[in-house]
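*Asks:* show me the folded form of this:
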Amino acid sequence: MQLSLVNQWLLKPWVKPLLWLLCAVPFAGLMVGLATDNLGANPAEKLIRETGEWTLRWLWLTLAVSPLREAASLPALLRYRRSLGVTVFIYAVLHFLAYAWLDKGLVLDDIIKDIYKRNFILVGLVALVLMTPLVLTSFNAAIRKLGGKRWQALHKLVYAVALLGLLHFYWKKAAKNDVSEVMVYAVILAVLLGWRAMRKGGVMGMLKVR
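*Replies:* The predicted structure is shown next:
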């Protein structure tokens, strides 16, 4: 009965705008910290790091929607997955812009040289590029135009994005000999992808479009 009430609550029209507000809170907090000079000794580094980590957190939460939906018997959760996916892309763009602006001064030549020089930046950029068609087709009109199977096949790129995002984070942290936090993200991702693989009968089943 209680689960049924929660599911009905999730279907309320005001819940999705509330979700968007909640998604904006981390970035708003960073902006307040920047305005009040409360981001520590290196505000630029803080902005770059935090927008990157929030990108991963939102991505992991997006991947958690299906397991939570099934485990908690809350089918209405599915209506928020695309909103969370768009949030992932927004934070990824903010992360890249923070790096390009605050670290490289928007100097294109320096950015390109850095991409070739540092593997973790290249991997992060590839993940961002792969996210772009996902967010551009995250609307009902795109689903109708592509067709269900093609849309599903395209959106399985999210698994590659997650793995590339984790690798980007690992290489960044490994350069500072600090990978303990990365291991937490890796375990969570392993659980989320492992659930999908078991449910679909293995990795190939997880990737197959049904």
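
*Asks:* okay, CA-based contacts and neighbour counts for the rest of this
*Replies:* OK.

*Asks:* ok, the residue nearest to the spatial centre of the chain - contacts?
*Replies:* In the chain, the centroid-proximal residue (C-alpha atoms, centre = their mean) is L59; its distance is 2.7 Å. With contact set as C-alpha atoms under 8 Å, 6 or more residues apart in numbering, L59 has these partners: 84-85, 88, 162.

*Asks:* so which of these comes closest to Y99?
*Replies:* Ranked by distance to Y99 (C-alpha to C-alpha), these are led by V88 at 16.6 Å.

*Asks:* what helices or strands is the helix or strand encompassing the closest one leaning on?
*Replies:* Assigned by DSSP states H and E, V88 belongs to helix 81-98. Under the contact definition 3 or more C-alpha pairs under 8 Å, 6 or more residues apart in numbering; DSSP states H and E, helix 81-98 sits against helix 43-71, helix 119-136.

*Asks:* what about these, which gets the closest to I111?
*Replies:* For the helices and strands packed on helix 81-98, the distance to I111 is smallest for helix 119-136, at 9.5 Å, taking C-alpha to C-alpha.

*Asks:* so the closest one versus helix 43-71, what angle?
*Replies:* 50 degrees (axes from the mean of the first three to the mean of the last three C-alpha atoms, to 10 degrees).

*Asks:* helix or strand right after helix 119-136?
*Replies:* Following helix 119-136 toward the C-terminus (DSSP H and E): helix 140-146.

*Asks:* my guess is V93 contacts V129. True?
*Replies:* No - judged on C-alpha atoms under 8 Å, V93 makes no contact with V129 at a distance of 10.1 Å.

*Asks:* following up with a second sequence; could you model it the same way so I can compare the two?
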Amino acid sequence: MALPVLVLAVRWVMMIMGSDPRAVGLSAEPIDYTINYLGLWAIRFLILSLAITPLRTWARWSWLAPLRRPLGLWAFACALLHLSVYFLLDQLGSFSLLWESVAKHPFILLGMAAFTLLLPLALTSTRGAIRRIGARRWQALHRLVYLAAIFTAIHFILRVKGFQPEPWIYAGVAAVLLLVRALPTAWVRRA
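*Replies:* The predicted structure follows:
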């Protein structure tokens, strides 16, 4: 699961050591490329984590269960890196530049909202946190992932210029996964 971040890190090291950013796969705009790359992997990991329960239910692939938490944590890690690169490298760590960008591009606020929803999920992903919070409250808290997925999908759709199918495909997959969770479980198990 760390491979996408490792590949990105290797590309950055090669660029810092003098290679042309285009030659190492970072495009002519390495910061923009990195922001987009990390955001894309964040949504991929988020969707994969949401797919675990339906696959366990329908395909009876119980072996997938242990992957849900790591996938969710990788979604958070990529989102954290995505936001960090955006704030530190693109916005130069300036809150005034950040607020100007948010005013011009409201999709940034949706991305920050999604990240804010993922933060308590990452912080409470341990067994100890589940014991302290209680399983019922922990499950209720972790339902924030559904809202985070919606915000992430909208953030991605609004981020791209013009109509591009890729964000709509991710949004559609996320919508299907959320809809499947809303279906009565008796119907899901019979299918």
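
*Asks:* rewinding a little: kindly reformat the helices and strands packed on helix 81-98 of the first structure as TSV and extend each row with distance to G147 of the first structure.
*Replies:* What follows is those, written out as TSV (distance: least, C-alpha to C-alpha, whole Å):
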stretch	distance to G147 of the first structure
helix 43-71	21
helix 119-136	14
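
*Asks:* V93 and V129 of the first structure: which is more packed in?
*Replies:* V93 (18 against 13; other C-alpha atoms under 10 Å).

*Asks:* the closest residue to that one other than its chain neighbours and K172 of the first structure: what is the separation?
*Replies:* Leaving aside its chain neighbours, V93 of the first structure sits nearest to L128 (7.5 Å; criterion: C-alpha to C-alpha, 6 or more residues apart in numbering). As for L128 of the first structure, its distance to K172 of the first structure is 16 Å (criterion: C-alpha to C-alpha, to the nearest Å).

*Asks:* the helices and strands packed on helix 81-98 of the first structure: which one's closest to W20 of the first structure?
*Replies:* Going by C-alpha to C-alpha, the one of these nearest W20 of the first structure is helix 43-71, 12.0 Å.

*Asks:* and the closest one, what's buried?
*Replies:* Of all the residues in helix 43-71 of the first structure, those buried under the rule 16 or more other C-alpha atoms under 10 Å are 43-44, 46-56, 58-67.

*Asks:* same thing with stretch 113-129 of the second structure?
*Replies:* In stretch 113-129 of the second structure, counting by 16+ other C-alpha under 10 Å, buried: 113-115, 117-119, 121-122, 124-125.

*Asks:* buried among the contacts of L59 of the first structure? Need that as a selection in PyMOL.
*Replies:* Burial among the contacts of L59 of the first structure is assessed by 16+ other C-alpha under 10 Å; the matching PyMOL selection reads:
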select buried, resi 84+85+88+162
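
*Asks:* ok, the contacts of L59 of the first structure in the second structure, which still hold?
*Replies:* Contacts conserved in the second structure for the contacts of L59 of the first structure, counting by both residues aligned by TM-score structural alignment, their matches' C-alpha atoms under 8 Å: 84-85, 88, 162.

*Asks:* turn these into TSV, including distance to G205 of the first structure.
*Replies:* What follows is those, written out as TSV (distance: C-alpha to C-alpha, whole Å):
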residue	distance to G205 of the first structure
L84	25
G85	23
V88	25
A162	18
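
*Asks:* relative to helix 43-71, how tilted is the helix holding V88 of the first structure?
*Replies:* Using the same axes, to 10 degrees: helix 81-98 of the first structure against helix 43-71 is 170 degrees.

*Asks:* where does helix 81-98 of the first structure end up in the second structure?
*Replies:* Under TM-score structural alignment, helix 81-98 of the first structure corresponds to residues 68-85 of the second structure.

*Asks:* what does stretch 122-132 of the first structure give?
*Replies:* Against the second structure, stretch 122-132 of the first structure falls on residues 109-119 (TM-score structural alignment).

*Asks:* what comes into contact with the matching stretch?
*Replies:* Stretch 109-119 of the second structure has contacts (C-alpha under 8 Å, 6+ apart) with 76, 79-80, 83, 102, 144-145, 147-149, 151-152, 154-155.

*Asks:* against the first structure, what's the mean shift for that stretch, could you check?
*Replies:* Compared with the first structure after fitting, stretch 109-119 of the second structure has a mean deviation of 0.7 Å; criterion: mean C-alpha distance after the TM-score superposition for the first structure.

*Asks:* reformat the contacts of stretch 109-119 of the second structure as JSON lines; add distance to P167 of the second structure.
*Replies:* Below are the contacts of stretch 109-119 of the second structure laid out as JSON lines (distance: C-alpha to C-alpha, whole Å):
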{"residue": "F76", "distance to P167 of the second structure": "19"}
{"residue": "A79", "distance to P167 of the second structure": "16"}
{"residue": "L80", "distance to P167 of the second structure": "20"}
{"residue": "L83", "distance to P167 of the second structure": "18"}
{"residue": "V102", "distance to P167 of the second structure": "20"}
{"residue": "L144", "distance to P167 of the second structure": "21"}
{"residue": "V145", "distance to P167 of the second structure": "18"}
{"residue": "L147", "distance to P167 of the second structure": "17"}
{"residue": "A148", "distance to P167 of the second structure": "15"}
{"residue": "A149", "distance to P167 of the second structure": "12"}
{"residue": "F151", "distance to P167 of the second structure": "12"}
{"residue": "T152", "distance to P167 of the second structure": "10"}
{"residue": "I154", "distance to P167 of the second structure": "8"}
{"residue": "H155", "distance to P167 of the second structure": "9"}
